[in-house]
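In: I need the structure of the sequence given here:
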Amino acid sequence: MYDFNLAPDTPKAERYDYLLQCASALVDGEPDGVANMANLASLIWQLVPDLNWAGFYRSVEDELVLGPFVGKPACIRIPFGRGVCGAAASQAATQLVPDVHAFEGHIACDAASRSELVVPVIREGKVIAVIDLDSPEPNRFDSEDADGIERLAALAASCI
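Out: Sure thing, here's the model as predicted:
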């Protein structure tokens, strides 16, 4: 049984260090990528506060296909270049969006989402997935969040 918990006032740097430590323990020795994505999505949900969606989209040809997640039902397919997730995939770059309503072409799967952080998972120079975090709070994410999820994406690249 896994029991990962943090005090609500844990500083972000410590929070993401702990997230990475827990993630490493969860995926260690597990070869199934879907199982690893499911556990990582759940871990993000448990350890990163103020989210209304956390999960993966997998890269399949020139589109993203919904992977394991926690939150409300979501869009199943997103073309590269469309919305925040598609921008992260096509540019192979983190997208930190303080106000999703100001992002041209934003795809609203949950009307409650106000800010978003999407980090590409890159293996051998190719985007194989993205990690998508949504929050009902505007300006929820900052560079510390981006750095923490980018470190998680680097770990995910080796186990999904």
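
In: From here on, just use CA atoms for contacts and neighbour counts.
Out: Fine.

In: after whichever strand or helix holds Ile78 comes which helix or strand?
Out: When elements are assigned from DSSP states H and E, Ile78 belongs to strand 77-79. Following strand 77-79 in sequence order, the next helix or strand is helix 83-91 (DSSP H and E).

In: what about the residue lying closest to Cys109 once chain neighbours are set aside, neighbour count?
Out: Spatially, and ignoring its direct neighbours in sequence, Cys109 is nearest to Ala74 (5.4 Å; Cα to Cα, 6 or more residues apart in numbering). Ala74 has 14 neighbouring residues, counting by other Cα atoms under 10 Å.

In: this one as well, want them side by side:
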Amino acid sequence: MAEELIIEEHTSKAEKYQSLIPQIEALVTGESDLTANLANIASALKYGMEFFWVGFYQVKEEQLVLGPFQGPIACTRIMKGKGVCGTSWAKGETIIVDNVDEFPGHIACSSASKSEIVLPAFKNEEVNLILDVDSDVLNHFDKVDREYLEKLMRIVEKLL
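Out: Below you'll find the predicted structure:
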């Protein structure tokens, strides 16, 4: 098991992901506990990519329930179709929000969050959990984040 991540300074966002995702895959390989794996993934993303907040919400009894995360305290439960996470769950698709204040019905768990990317993971063709990544910078997320975080979610799906 790795004790630290190796991320080169002064590299592009894509290069950071290219370095980080294989390390995350190695970190979760051989570990069967979902909570432990999600906790390590959240930490690796937060510190490897220097995000403001990273966490998972699991679908439980028709709600998203807060799971492992890194960052300030967060909303505990989110209804389907509500906020960015609930909308991603309802639509079953990745959502990038350049300015959370402009997203209709945004749930402000932290006023410091400015932009967000939310991605679903599927089990048996149903959304099973959501990855929520926040930045304290406007317009932080782009197609590079989408591409690599969607690759990461395919790894997460194998853990479900």
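
In: Drop the TM-score for these two in here.
Out: The TM-score (TM-score structural alignment, normalised by the length of structure 1) is 0.95; 159 aligned residues with a Cα RMSD of 1.1 Å.

In: Just list the residues touching the residue sitting nearest the centre point of structure 2, thanks.
Out: Nearest to the geometric centre of structure 2 sits Leu131, at 3.0 Å (Cα atoms, centre = their mean). Leu131 of structure 2 sits next to 54-57, 118-121 when contact means Cα atoms under 8 Å, 6 or more residues apart in numbering.

In: what would those look like in TSV with secondary structure and neighbour count?
Out: Output for the contacts of Leu131 of structure 2, formatted as TSV (DSSP: H, G, I helix; E, B strand; the rest coil; neighbours: other Cα atoms under 10 Å):
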residue	secondary structure	neighbour count
Val54	strand	27
Gly55	strand	24
Phe56	strand	26
Tyr57	strand	25
Val118	strand	26
Leu119	strand	25
Pro120	strand	28
Ala121	strand	25
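
In: With respect to Val137 of structure 2, which of those residues is nearest?
Out: Val137 of structure 2 lies nearest to Val54 out of these, by Cα to Cα, at 14.2 Å.

In: Please list all residues in contact with that closest one.
Out: Here Val54 of structure 2 is in contact with 42-43, 45-46, 69-71, 131-134 (criterion: Cα under 8 Å, 6+ apart).

In: Out of those residues, which comes closest to Arg154 of structure 2?
Out: Among these, and counting by Cα to Cα, the member closest to Arg154 of structure 2 is Leu131, at 11.8 Å.

In: Excluding covalently adjacent residues, which one is nearest to that closest one?
Out: Phe56 (4.7 Å).
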